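>>> fold the following for me, if possible:
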Amino acid sequence: MNSTVYVEAQMLIRKPIEDVFEAFVNPEITTQFWFTKSTGILEAGKTVTWEWEMYGVKSDVKVNEVIPNQLIKTEWGNPSTHVDYEFRKMEKGTFVVIKSYGFTQKGEDLLKTVNDNTGGFTTVLDGCKAYLEHGIKLNLIGDKFPQK
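Alright, predicted model coming up:
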């Protein structure tokens, strides 16, 4: 395992921490800016399945820890990696940091994975910000790899 490499994406979202945290644990909100289906709310000890219908892709997400309005720790992907979502209250809103780590790839495969994770989680945060702050569904995930 390549434990020294991690990806970090971050964004200030100008909404209360409770609203931003809820957007990540409650699929009724998350589906407005990220995946299209989920089998449930993120709760510690639970495994849910996220689906991106436009790509025919699913992923099981193991929820390791949830500290309300502070932290969500998960494992998901193929191969599985750790993905942590940190929430920090700020004067102007909520600062969200997504960290991905525990990569097993090496060399060029690791570089591609780091690039894909960085871009992917940045896109998620951009979509979340637009949706929560302005009520706009940018469809960033679906438009990232449009069908011909």
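>>> contacts and neighbour counts: CA atoms only from here.
Will do.
>>> tally of neighbours for Val97?
Here the number of neighbours of Val97 (other Cα atoms under 10 Å) works out to 20.
>>> and the one 5 residues further on, by the same measure?
Using other Cα under 10 Å, Gly102 is surrounded by 18 other residues.
>>> with Thr39 instead?
Neighbouring residues of Thr39 were enumerated by other Cα under 10 Å; the total is 12.
>>> and whichever strand or helix holds Glu133, what other elements does it pack with?
If you go by DSSP states H and E, Glu133 is part of helix 107-134. In terms of contact count using 3 or more Cα pairs under 8 Å, 6 or more residues apart in numbering; DSSP states H and E, helix 107-134 is assigned the packing partners strand 2-13, strand 93-103, helix 140-144.
>>> among those, which is the most enclosed?
Per-residue neighbour counts averaged over each of the helices and strands packed on helix 107-134 give the maximum for strand 93-103, namely a mean of 20 (mean count of other Cα atoms under 10 Å).
>>> between that one and strand 2-13, how many degrees?
Angle of strand 93-103 versus strand 2-13, following axes from the mean of the first three to the mean of the last three Cα atoms, to 10 degrees, is 160 degrees.
>>> which residues are contacting strand 93-103?
For strand 93-103, the surrounding residues in contact (Cα atoms under 8 Å, 6 or more residues apart in numbering) are 1-3, 5-17, 20, 79-89, 110, 117, 121.
>>> in the helix or strand His82 falls within, what's buried?
Per DSSP H and E, His82 falls inside strand 81-90. Going by neighbour count (16 or more other Cα atoms under 10 Å), the buried part of strand 81-90 is Thr81, His82, Val83, Asp84, Tyr85, Glu86, Phe87, Lys89.
>>> sequence B follows; please return its structure for comparison with A:
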Amino acid sequence: MSLGFRISGRIDKPAAEVFDAVVNPKKLSGYFTTIGGASGPLVAGEKVIWWGEIPVEIEEVTPDRRIVLRWDAEAPADGKPSYKTRIEMTFDPLEEGGTLVAIVEEGWREGESGLRKSYLNCEGWTQMLCCMKAYLEHGINLRDGYYRSEMRGEPAREAQV
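Coordinates of the predicted model:
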């Protein structure tokens, strides 16, 4: 059995606009990959860099509906090979014009390390949805100055998500 989670949130914007806020690197860098940005748009079969250092493989993109990504679960340690987790984002239009965004990440190996990383990424994806909502609905970047390293003028180091 592998570890995983599912989160979701409602954004009061049409699915096409919410989807574009994820695939468009300029928009994504405005509320999520704020330190180091996103190197390019999400295109199936391509690889982009988030936060200036995290490689993200784009497996599938269905316009305005679904994105599937893969990235390293954790750095290899103790002679164990690295492995990737799978992230699936869905964008479901709601009758009143909003969008329900769901994010599923799965594939961590059982054990303390996998459990710890899955919790950290669950926190990160939840923050991403909150930041996207504030950015799209109100034009606010919640991550600006959020990390301690930004407050002290140190080089920025964020968690993977």
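>>> can you tell me which of the helices and strands packed on helix 107-134 of the first structure is nearest to Pro27 of the first structure?
helix 140-144 (15.3 Å; Cα to Cα).
>>> helices or strands next to that closest one in the packing?
In terms of contact count using 3+ Cα pairs under 8 Å, 6+ apart, helix 140-144 of the first structure is assigned the packing partners helix 107-134.
>>> quick one: Tyr19 of the second structure is in a helix?
If you look again at residue 19 of the second structure, you'll see it is Phe, not Tyr. Yes - the assignment for Phe19 of the second structure, made by DSSP: H, G, I helix; E, B strand; the rest coil, places it in a helix.
>>> that one matches what in the first structure?
In the superposition onto the first structure, Phe19 of the second structure corresponds to Phe21 when matched by TM-score structural alignment.
>>> do the same with Gly114 of the second structure
Under the alignment (TM-score structural alignment), Gly114 of the second structure pairs with Leu110 in the first structure.
>>> got the contact list for its match?
With contacts taken as Cα under 8 Å, 6+ apart, Leu110 of the first structure has the following neighbours: Phe103, Thr104.
>>> what about it, distance to Ser3 of the first structure?
As judged by Cα to Cα, to the nearest Å, Leu110 of the first structure and Ser3 of the first structure stand 12 Å apart.
>>> just Arg14 of the first structure next, same as before
For Arg14 of the first structure relative to Ser3 of the first structure (Cα to Cα), the value is 33 Å.
>>> return the distance of the helix holding Glu133 of the first structure from the chain's centre.
In this view, helix 107-134 of the first structure has its centroid 8 Å away from the chain centroid, taken as Cα atoms, centre = their mean, to the nearest Å.
>>> same deal with stretch 89-103 of the first structure?
On Cα atoms, centre = their mean, the centre of stretch 89-103 of the first structure falls 10 Å from that of its chain.
>>> stretch 32-52 of the second structure too?
Using Cα atoms, centre = their mean, the distance from the centre of stretch 32-52 of the second structure to the centre of the chain it belongs to is 10 Å.
>>> ditto for stretch 106-126 of the second structure
For stretch 106-126 of the second structure, the distance between its averaged C-alpha position and the chain's averaged C-alpha position is 13 Å (Cα atoms, centre = their mean).
>>> got it, and stretch 76-91 of the first structure?
Stretch 76-91 of the first structure has its average C-alpha position 6 Å from the chain's average C-alpha position, going by Cα atoms, centre = their mean.
>>> please apply the same query to stretch 126-145 of the second structure.
Here the centre of stretch 126-145 of the second structure is set off from its chain's centre by 13 Å, with Cα atoms, centre = their mean.
>>> now that stretch: buried residues?
Neighbour-count burial for stretch 126-145 of the second structure, counted by 16+ other Cα under 10 Å, picks out 126-136, 141-143.
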